[in-house]
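Enquirer: please find the sequence and the predicted model below.
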Amino acid sequence: MGFHAAIYQIWKERNFRIFESKSTHKTQILKRILGDICFKMNQLTACRETPHARAIEAAKIFGYKFSDMVRTVHHCSWAKPQKDEVKINSDASLESHCASIGGLIRDDLGMSLAMFSVDTDMEDIYVLELKAIFQGIILAKAKSYSKIWIESDSQFAVNIILKQESTPWNCWNLVSDIFTTLEGFVSWKITHSWREGNSPADLLSKPSYPFKGLDIPVEHSTAQLLHLIEEDRNEVKYARVYLR
């Protein structure tokens, strides 16, 4: 973390000096590096019940205080759709050498009706998340469902469709296609889900998922996927621990 933070701040200072002909004192640059490290440590420990001893030792070196933080716990679970609608959960995965999208459609009993897992071109993650949402919508249309509830763990993608965020230029056509397709449904809605409540879609989005296709037969569900779907059916609650 120290190496990456130092390189990043040196690069910023380099641009500051070249393009604005100004400079920052070295002590201020050091403070920024330490600030970046502390911020990253906050992220790494955000899901731990108790910070690791080595993390505490490193925190002392960089002046980071775990004791100043307040622990809050939020619980989340997958919510079932209404009897007359189906729910689409989607996700995207971007790795160093490949990208893929995945998702599934379930009924009010939590039963899987359809699913997809497709390798795709490497693009910005928000583009991939929108692609995953679009693919879920297309699959629902092909199955002749009339009322859909879309759920994604990408808040940015959800906000774009809700028109609460400006649409990036590189996905204007994609978002336009999403809205055009949505016009064919009797009703639709979209909400954000925490990652813990989107586990089956997360698994299907992995490049390593053994079955690929735009409409994978539900009998091709792996044991792990079936387990996650069953947990959702039983409304298992997942704890999200925040350190503030």
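Expert: That came through fine. Numbers count the residues shown, from 1 in each chain.

Enquirer: contacts, neighbours, all on C-alpha from now
Expert: Noted.

Enquirer: need the contact partners of the strand or helix carrying residue 149.
Expert: Secondary structure assignment for residue 149, by DSSP states H and E: strand 147-152. Contacts to strand 147-152, defined as CA atoms under 8 Å, 6 or more residues apart in numbering, come from residues 81, 84-91, 129, 133, 137, 140, 158, 185-193, 198.

Enquirer: which parts of whatever helix or strand residue 181 lives in are buried?
Expert: Under the assignment given by DSSP H and E, the secondary-structure element containing residue 181 is helix 172-182. Buried residues in helix 172-182, counted by 16 or more other CA atoms under 10 Å: 175, 178, 182.

Enquirer: next, the one to line up against it:
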Amino acid sequence: MAARSRATSINHLELLGILAGLQLNCAGTPILKYVSESVSSTAMTWAKGRGNIPWTVFQTLRQIKVITDTLSEWKVTHVYREGNRVVDALAALQSQIGSIFFPSSKLTSEIENFLHEDKDGINQIRIPRC
């Protein structure tokens, strides 16, 4: 999903992504356990209610807490940006077709391959940048 944002920082944007995932997958459903992933260790810390949290993200954190309080188990984990090929490819596709939502028929074969690899648990190699 791509859209305009009310984010005050890149870490706030990551929190909004965590919130959107929770809203799409957990709100009003009988899901008891859920894992959120973020490329931002700072956003992960804030989502857990720790660290030096700026006031500008409190409302987003409250919304996350309302949903996560309904779950028996919730954790947020770090994923390296390089390992998030599906999101990067979807963002690039969205910028090409100019739509916020697009049907699955618009998915490229590359994105479909990434999704299959993710589903099958195939790890992506992280190549450190020099």
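Expert: Here it is on my side, so go on. What you see is a predicted model; the values in this text were computed from it and never measured.

Enquirer: filter the contacts of strand 147-152 of the first structure down to the ones in helices?
Expert: Within the contacts of strand 147-152 of the first structure, residues falling in helices by DSSP state H are 129, 133, 137, 140, 158.

Enquirer: of the residues you listed, closest to residue 103 of the first structure?
Expert: Ranked by distance to residue 103 of the first structure (CA to CA), those are led by residue 133 at 8.2 Å.

Enquirer: what is the burial count for the corresponding residue of the second structure for that closest one?
Expert: Across the two structures, residue 133 of the first structure finds its equivalent in residue 18 of the second structure, going by TM-score structural alignment. Neighbourhood size, residue 18 of the second structure [other CA atoms under 10 Å]: 22.

Enquirer: which residues of the second structure does the helix holding residue 181 of the first structure align to?
Expert: Against the second structure, helix 172-182 of the first structure falls on residues 58-68 (TM-score structural alignment).

Enquirer: outside of that stretch itself, list whatever touches it.
Expert: Contacts to stretch 58-68 of the second structure, defined as CA under 8 Å, 6+ apart, come from residues 15, 16, 18, 19, 22, 23, 26, 27, 46, 47, 49, 74.

Enquirer: just the closest of the residues you listed to residue 114 of the second structure, please.
Expert: When those are ranked by distance to residue 114 of the second structure (CA to CA), residue 18 comes first, at 20.6 Å.

Enquirer: before we move on, back to that, now a ChimeraX select for only the buried ones of the contacts of strand 147-152 of the first structure.
Expert: In ChimeraX, the members of those classed as buried (16+ other CA under 10 Å) are selected with the following command:
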select :81,85,86,87,88,89,90,91,129,133,137,140,158,188,190,191,192,193,198
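
Enquirer: now, the contacts of strand 147-152 of the first structure that are in strands?
Expert: Assignment to strands by DSSP state E places the following of those there: 86, 87, 88, 89, 90, 91, 187, 188, 189, 190, 191, 192.

Enquirer: how close does the third one sit to residue 190 of the first structure?
Expert: Plainly put, residue 88 of the first structure is 9 Å away from residue 190 of the first structure if you go by CA to CA, to the nearest Å.

Enquirer: likewise the first one?
Expert: Summarising the geometry, the distance separating residue 86 of the first structure from residue 190 of the first structure, computed by CA to CA, is 12 Å.

Enquirer: again, but for the fourth one
Expert: For residue 89 of the first structure, the distance to residue 190 of the first structure under the criterion CA to CA works out to 10 Å.

Enquirer: that older thread, will you turn the ones in helices among the contacts of strand 147-152 of the first structure into CSV that also has distance to residue 13 of the first structure?
Expert: Output for these, formatted as CSV (distance: CA to CA, whole Å):
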residue, distance to residue 13 of the first structure
129, 33
133, 39
137, 45
140, 50
158, 35
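
Enquirer: what residue of the first structure takes the place of residue 2 of the second structure?
Expert: Aligned against the first structure - with TM-score structural alignment as the criterion - residue 2 of the second structure pairs with residue 118.

Enquirer: just to revisit the earlier point, tell me, the strand holding residue 149 of the first structure lands on which residues of the second structure?
Expert: In the comparison with the second structure, strand 147-152 of the first structure aligns to the range 33-38 (TM-score structural alignment).

Enquirer: one step back: what's the farthest-apart pair in the ones in helices among the contacts of strand 147-152 of the first structure?
Expert: 140 and 158 (17.8 Å).

Enquirer: re the thing from before, between the buried residues of helix 172-182 of the first structure, which is nearest residue 3 of the first structure?
Expert: Ranking the buried residues of helix 172-182 of the first structure by separation from residue 3 of the first structure, with CA to CA as the measure, puts residue 175 on top at 38.8 Å.

Enquirer: for the helix or strand hosting the match of residue 2 of the second structure, packing partners?
Expert: With elements taken from DSSP H and E, the one containing residue 118 of the first structure is strand 112-120. Taking 3 or more CA pairs under 8 Å, 6 or more residues apart in numbering; DSSP states H and E as the contact definition, the neighbouring helices and strands of strand 112-120 of the first structure are strand 99-106, strand 213-216.

Enquirer: with mean neighbour count and distance to residue 37 of the first structure added, can I get the ones you listed in a markdown table?
Expert: Supplementary listing: those in a markdown table, determined by neighbours: other CA atoms under 10 Å; distance: least, CA to CA, whole Å:
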| stretch | mean neighbour count | distance to residue 37 of the first structure |
| --- | --- | --- |
| strand 99-106 | 26 | 29 |
| strand 213-216 | 15 | 42 |
